[in-house]
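> got a structure for you, letters missing:
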C-alpha cells in the first residue's frame, strides 16, 4: 500500500523520497491518465509555494490540458507559444524566474510569477509537458530542475 511520508529532511533527501513514492504509485499501473493524475497530485502535495501542477499532452500539433492540480487552466497551447510551447519547440526544460519577463507568456492564472516546464517523451517523440507554476518569483532552482527532470523521466517510463 502506498503511504505518503512527511517531507522534513534536506531538499535533496525529500526529492529522493518523492521519486521513490512516484515509483511506488506507477510501478503496477499501465493506465497513462491514472499515472499522470497521481503524479500531479503527488507533486502538488510535495511542493510548497506552487499554485498549479499538471500535464499538457501533445495532440494534433498542440498541447492539450491533461491531469492537473490547481485552478482551471488554458485548454490548448500552440507549438512555440508560451513557456509550455517553447519547451516543446526547444526540446528542453524551461525554468523561468519571472514569467512576466518571458516573451509571449500565456497567463492562465494571473497569480503565477515563476514557472518550470519539463518536456515528456514517449518512444523518442514528444508526448507532452510537466508544467508547474508558482506565485513566487524565482521559485525554482537548479536542484528543483534536476529532480523534476528525474520525476519526468519516471513518468515517461510509465507511458
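Sure thing, it's come through. Just so it is clear, the structure is predicted and the values come from calculations on it, not from any experiment.

> please make it C-alpha for all contacts and neighbour counts, starting now.
Will do.

> run the chain-centre distance for stretch 16-28.
Here stretch 16-28 shows a centroid-to-chain-centroid distance of 15 Å under the convention CA atoms, centre = their mean, to the nearest Å.

> so which bits of that stretch are buried?
By neighbour count, with 16 or more other CA atoms under 10 Å as the criterion, the buried positions of stretch 16-28 are 17-19, 21-23, 25-26.

> now, which of the residues you listed sits nearest residue 132?
Nearest to residue 132 among these, counting by CA to CA, is residue 18 at 15.7 Å.

> burial check on the nearest residue to that closest one once chain neighbours are set aside, number of neighbours?
Computed as CA to CA, 6 or more residues apart in numbering, the closest residue to residue 18 that is not its neighbour in sequence is residue 46, at 7.4 Å. Here the count is done by other CA atoms under 10 Å, and residue 46 has 16 residues near it.

> in three-state terms, how would the residue most central in space within the chain be classified?
To find the centre residue of the chain, average its C-alpha atoms and take the closest one (CA atoms, centre = their mean): that gives residue 130, at 2.7 Å. Following DSSP: H, G, I helix; E, B strand; the rest coil, we place residue 130 in the strand state.

> still on that earlier bit, now, the buried residues of stretch 16-28 that are in helices?
In this view, the buried residues of stretch 16-28 that belong to helices under DSSP state H are 17-19, 21-23, 25-26.

> ok so, going back, you'd agree the residue nearest to the centre of the chain is up against residue 117?
Yes: Residue 130 is in contact with residue 117 according to CA atoms under 8 Å; the separation is 5.5 Å.

> take this one as well and set it beside the first:
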C-alpha cells in the first residue's frame, strides 16, 4: 500500500470545510499523484430511478448518467462490490466515456444497505490496477466514506 499517499490524503481533510471541498481535494491528489489515471470521480446513485449521476471529478468531460446494470459503474451499483477491470474493452456493456481508457477500478459506497455513490477510477494503461494500487484505493475509499457519511463534516 502507498502509505505516503494515504497520509497525504488524510492531511487534506479539513472538518471546517464543506464535504465537497474535501472530496474535490482528495480527487485532485489522486489524479496528480498517479499520472496514468486519466479520470477519477464520483457517480451518485439514485436507487429509485436506478441510475448513477455524475458528481465531482478530475479528468475529461464525462458521461452524466449511467443506468444501473450498464458499464462498470452501473454493474458495481447493483452488485455492491468493488470491481477491477484490467481491460475495459473486454467488459460486456462497457460505456466508453473516454476511448483512451483501458482499465477501470470502481468502489461502491454503501450507506444503510443502499448504494450511495460509486468511486470510479480510470487508467490509460491495461492491467494498471495491481494489488498494491487496489489496497491503496481501498484505504482511500474508506477516507472518502468517512467524509460522506460523517454528519459533522
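The structure has been received and is ready for your questions. Being a predicted model, the structure only gives us computed values, none of them experimental.

> TM-score for this pair?
Overlay of the two chains. TM-score (TM-score structural alignment, normalised by the length of structure 2): 0.88; 146 aligned residues with a CA RMSD of 1.5 Å.

> what lines up with residue 146 of structure 2 in structure 1?
Alignment note (TM-score structural alignment): residue 146 of structure 2 maps to residue 157 of structure 1.

> neighbours around residue 112 of structure 2, how many?
Under the criterion other CA under 10 Å, the count of neighbours that residue 112 of structure 2 has is 6.

> so who does it touch?
With contact set as CA atoms under 8 Å, 6 or more residues apart in numbering, residue 112 of structure 2 has no partners.

> thinking again about what came up before, now, among the buried residues of stretch 16-28 of structure 1, which is nearest to residue 38 of structure 1?
residue 25 (7.3 Å).

> strands along structure 1, start to end?
52-59, 62-70, 76-78, 94-96, 114-122, 125-134 (DSSP state E).

> would you check the span in structure 2 matched by the fifth one?
Same thing as strand 114-122 of structure 1. The alignment of strand 114-122 of structure 1 onto structure 2 (TM-score structural alignment) spans residues 103-111.

> and for the third one?
Against structure 2, the aligned range for strand 76-78 of structure 1 is residues 65-67 (TM-score structural alignment).

> most residues in a single helix of structure 2, which one?
From DSSP H, the single longest helix across structure 2 is helix 131-148.

> what's that helix packed up against?
helix 3-12, helix 19-33, strand 103-111 (3 or more CA pairs under 8 Å, 6 or more residues apart in numbering; DSSP states H and E).

> relative to the whole chain's centre, how far out is it?
That offset, for helix 131-148 of structure 2, works out to 9 Å (CA atoms, centre = their mean).

> so which of the strands of structure 1 gets nearest residue 33 of structure 1?
Residue 33 of structure 1 sits nearest to strand 62-70 of all the strands of structure 1, at 7.0 Å, using CA to CA.

> returning to that earlier point: tell me the one of the ones in helices among the buried residues of stretch 16-28 of structure 1 nearest residue 69 of structure 1?
Distances from residue 69 of structure 1 to these, taken by CA to CA, are shortest for residue 22, at 15.9 Å.

> so what corresponds to the closest one in structure 2?
So, by TM-score structural alignment, residue 22 of structure 1 is matched to residue 9.

> same thing with residue 32 of structure 1?
Aligned partner of residue 32 of structure 1 by TM-score structural alignment: residue 19.

> report the separation between its match and residue 108 of structure 2.
Relative to residue 108 of structure 2, residue 19 of structure 2 is positioned 18 Å away (CA to CA, to the nearest Å).

> likewise for residue 86 of structure 2?
Counting by CA to CA, the gap from residue 86 of structure 2 to residue 108 of structure 2 is 18 Å.

> which of these two has more residues huddled nearby?
Neighbour totals were compared for residue 86 of structure 2 and residue 108, and residue 108 leads with 29 against 19 (other CA under 10 Å).

> check contacts around the closest residue to that one other than its chain neighbours.
Leaving aside its chain neighbours, residue 108 of structure 2 sits nearest to residue 118 (4.4 Å; criterion: CA to CA, 6+ apart). Listed by CA under 8 Å, 6+ apart, the contact partners of residue 118 of structure 2 are 42-45, 73, 76-77, 106-109.

> the residue nearest to residue 18 of structure 1 -> structure 2?
So, by TM-score structural alignment, residue 46 of structure 1 is matched to residue 33.

> repeat for residue 90 of structure 1
Aligned counterpart of residue 90 of structure 1 in structure 2: residue 79 (TM-score structural alignment).
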